[in-house]
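Colleague: okay, here's the prediction I keep looking at, along with the sequence it came from:
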Amino acid sequence: MFHITQRSGSLTKSPDHHKITWGDGVKAVWVAPTPHFIFGKLACWVAAANVECVRLPGYWIDQDPSLPAGTPWRPGDKVAYRLHGGAYIQLSAHPRDPSANIAKGILKHSPSITRTFGVEYRLSTTDPYEETNPFPTALVDALAGYLYLLAIGFHPEDIVLVGDSAGANLALALVRYLLEHRAAHPSLPEPPTSMLLLSPWADLGTSHWGPHSSIRTHYSTDYLGGRAPRRMNYSKAAFLGPFGFAVAERCPYISPASLHPGVNARFTGGWPRTLICGGGQEPLLDSILSLRWKMERDMGVGGPTGVEYFQAPDALHDWLLFPWHQPEVDQTLVRISKWLVEY
């Protein structure tokens, strides 16, 4: 399908950042731009990539479907702030998108989570389409969504940051930005105190490529399929934009799991308690295990501030998108539910 749309253009129309897509049961708000919270490295990248701050749709999926969109925090509320996957080029925060199955699954299995919120961050495109929304556009948008939740009364301890695949990459970048810049810019908030990373895409470079690596051996059994390397090259080109492929080999905001000696991705100074979930049959498994090792090295294993890891042995990439992927989906959601209430 990807090689067809390279020639024909998109065959379907998905919800995007330009407008709210309404429908039965859809609860949506507009998220205001937050240019006054962009500092340091992020400000430099924004200028280099000519990124503008814009308002964005945000979608709520709650335990109580009658709760109005954007209802301020109430005692006992805990929200999953979800950043969807899709290689930065596809999918949506909309409640009818396949990525919403993750939010719905968490709500079904985790009574401690009362609400979920997703920001419709801008997707990247490149040749043969118009070149739009490269790094750090999605990070700017994820920051705006987090600040929106704080503005309506949620506190960092009320928020679980949830990212799948590229959304997990984005979650890691958001936390890194907040932690690295808070000391110099006190207006920046603390990051959420809990983070859930599902099949994280944490190395956009080449450090995990090799003839016997999971990224080679697991493509034949994963739904990403044999054309996945070509598709990922498009995603990387679109996302990296003016910075080029080389930046993925050295930037911890882009490739925190990279084994390249130039990437000094540390996880110190207040990183949130984290659960990483990986599929035993997914192409990204090697890089997921490298991310796990780095985070455990700096944060420790388990406890109220450490890292826990769950692996579904027979799971494909981002398996929580697919309700039919049983028993792995329910097993994973049960593990997530237990983790959420451990501390």
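Modeller: Everything's here; your move.
Colleague: okay, CA-based contacts and neighbour counts for the rest of this
Modeller: Noted.
Colleague: test my guess that residue 89 contacts residue 132.
Modeller: No. Counting by CA atoms under 8 Å, no contact exists between residue 89 and residue 132, whose distance comes to 10.2 Å.
Colleague: neighbour count: those two, which is higher?
Modeller: For residue 89 against residue 132, the residue with the higher neighbour count under other CA atoms under 10 Å is residue 89, and the figures read 21 against 18.
Colleague: below is structure B, check it against A:
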Amino acid sequence: MSWQSALACWIVRRRLRPETAKPVIDVARARAYAARRVWAPKVPAGWRLTEHYAARDLPLRGEWLTPDTVAAKQATILYLHGGGYYFCSPRSHRSVVFPLATLARARAFSLDYRLAPEHRFPCALDDAVAAYRRLLADGIPARSIAIAGDSAGGGLALAMLHALRDASDPLPACAVLFSPWTDLASTGASIVTNDGRDPMFHGAALARAAKLYLGDADPKNPGASPLYGRFDDLPPLLIQAGDTEVLLDDSVRVAEKARAAGVIVDLEIWRNVPHCFQLCAPFMPEANRALARAAAFIRETTSGKAPHRLPETSIV
């Protein structure tokens, strides 16, 4: 465990975890906190950032990060940010999108999907599916697209794969999921066993956030909780999660179900890191290594090669 990870865990335990003990989620406060605390890295040299937030930009509302020199076979990352479906934005997640794109040598689009409670399930899923279909309509081959997301965005990415497969759409080359939230019914054992170990969340906070997004919808609807969906015929998955997370079992159970369905899954469980630690790049060495591994996975799968099979579960 690096001192940077120890410091990050101490900060989130002190500043963020107490908020998750409150019986009611203050959406406005969460959004204001994220906007105030956001650290926006500089656009990497040789790359350009373009923001698309006009009505005419729909369904690709968000941010493009594009290299000045486009390769002949340029991969594209469609990134879905986390934030419990009710806060955060492409801007708040530049610290993970920028290094992932540059390391993968891929252009990236970070989607600004609609947020709850103003726009409850299935709005986020509808926006993600529409954005992916626009990429295809714009001539980007499915085999050159990687889907990536963290926390709620990781669950949304997996739910989108299910929806696309069920609709017989061409599927992307792969998906990269950082600490995905895949079970809004909160049935994972780690919600209890890691309650107190997780530096960011109280386990009970997950059900409150789920209700905010779902309203009266079934928490086991695969469109919201992809853990309960079918996993056959999905593309290769890379999942990274921390061993102390209350959401750990959301990753472990997805990996088990996907492997049982014949899907190639690399599950990496990282020791003593906070939830979605990849957002701590470049400060945290563990985040830098995790993003490098994710970028290598994206390069490999979008190149048309079968991904190298790692051990079923890696403890990092």
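Modeller: Done, it's in. As the structure is a computational prediction, the values presented were derived from the model and not from experiment.
Colleague: which neighbours do residue 89 and residue 132 of structure 1 have in common?
Modeller: Taking CA atoms under 8 Å, 6 or more residues apart in numbering as the contact criterion, the common neighbours of residue 89 of structure 1 and residue 132 are 123, 124, 125, 238.
Colleague: let's see which of the residues you listed end up in helices.
Modeller: Assigned to helices by DSSP state H, the following of those qualify: residue 238.
Colleague: please identify which of the shared contacts of residue 89 and residue 132 of structure 1 is nearest to residue 195 of structure 1.
Modeller: Proximity of these to residue 195 of structure 1 was ranked by CA to CA; the top entry is residue 123 with 22.4 Å.
Colleague: excluding chain neighbours, what is closest to the aligned residue in structure 2 for that closest one?
Modeller: Residue mapping for residue 123 of structure 1 onto structure 2 gives residue 115, with TM-score structural alignment as the criterion. Closest residue in space to residue 115 of structure 2, ignoring its immediate chain neighbours: residue 86 at 4.9 Å, by CA to CA, 6 or more residues apart in numbering.
Colleague: distance of the one you found relative to residue 157 of structure 2?
Modeller: Taking CA to CA, to the nearest Å as the criterion, residue 86 of structure 2 is separated from residue 157 of structure 2 by 16 Å.
Colleague: just the strands from structure 2, written as ranges.
Modeller: Counting by DSSP state E, structure 2 has these strands, from start to end: 47-52, 62-67, 75-80, 106-111, 145-150, 174-178, 237-242, 265-270, 313-315.
Colleague: rewinding a little: from the shared contacts of residue 89 and residue 132 of structure 1, which is closest to residue 161 of structure 1?
Modeller: With CA to CA as the yardstick, the closest approach to residue 161 of structure 1 among these comes from residue 123, at 19.5 Å.
Colleague: roughly how far apart are that closest one and residue 240 of structure 1?
Modeller: 12 Å.
Colleague: in structure 2, which residues correspond to the helix or strand hosting residue 42 of structure 1?
Modeller: With the criterion set as DSSP states H and E, the secondary-structure element containing residue 42 of structure 1 is helix 40-49. Counterpart in structure 2 of helix 40-49 of structure 1, with TM-score structural alignment as the criterion, is absent.
Colleague: buried sites along that helix?
Modeller: Of all the residues in helix 40-49 of structure 1, those buried under the rule 16 or more other CA atoms under 10 Å are 42, 45, 46, 49.
Colleague: what does stretch 232-243 of structure 2 give?
Modeller: Using 16+ other CA under 10 Å as the burial criterion, the residues of stretch 232-243 of structure 2 that qualify are 234, 235, 236, 237, 238, 239, 240, 241, 242, 243.
Colleague: equivalent analysis for stretch 222-230 of structure 1, please.
Modeller: Along stretch 222-230 of structure 1, these residues count as buried under the neighbour rule (16+ other CA under 10 Å): 222, 224, 228.
Colleague: hmm, back to that, what's the closest of the buried residues of stretch 232-243 of structure 2 to residue 47 of structure 2?
Modeller: Distance to residue 47 of structure 2 across the buried residues of stretch 232-243 of structure 2 (CA to CA) is lowest for residue 238, with 25.8 Å.
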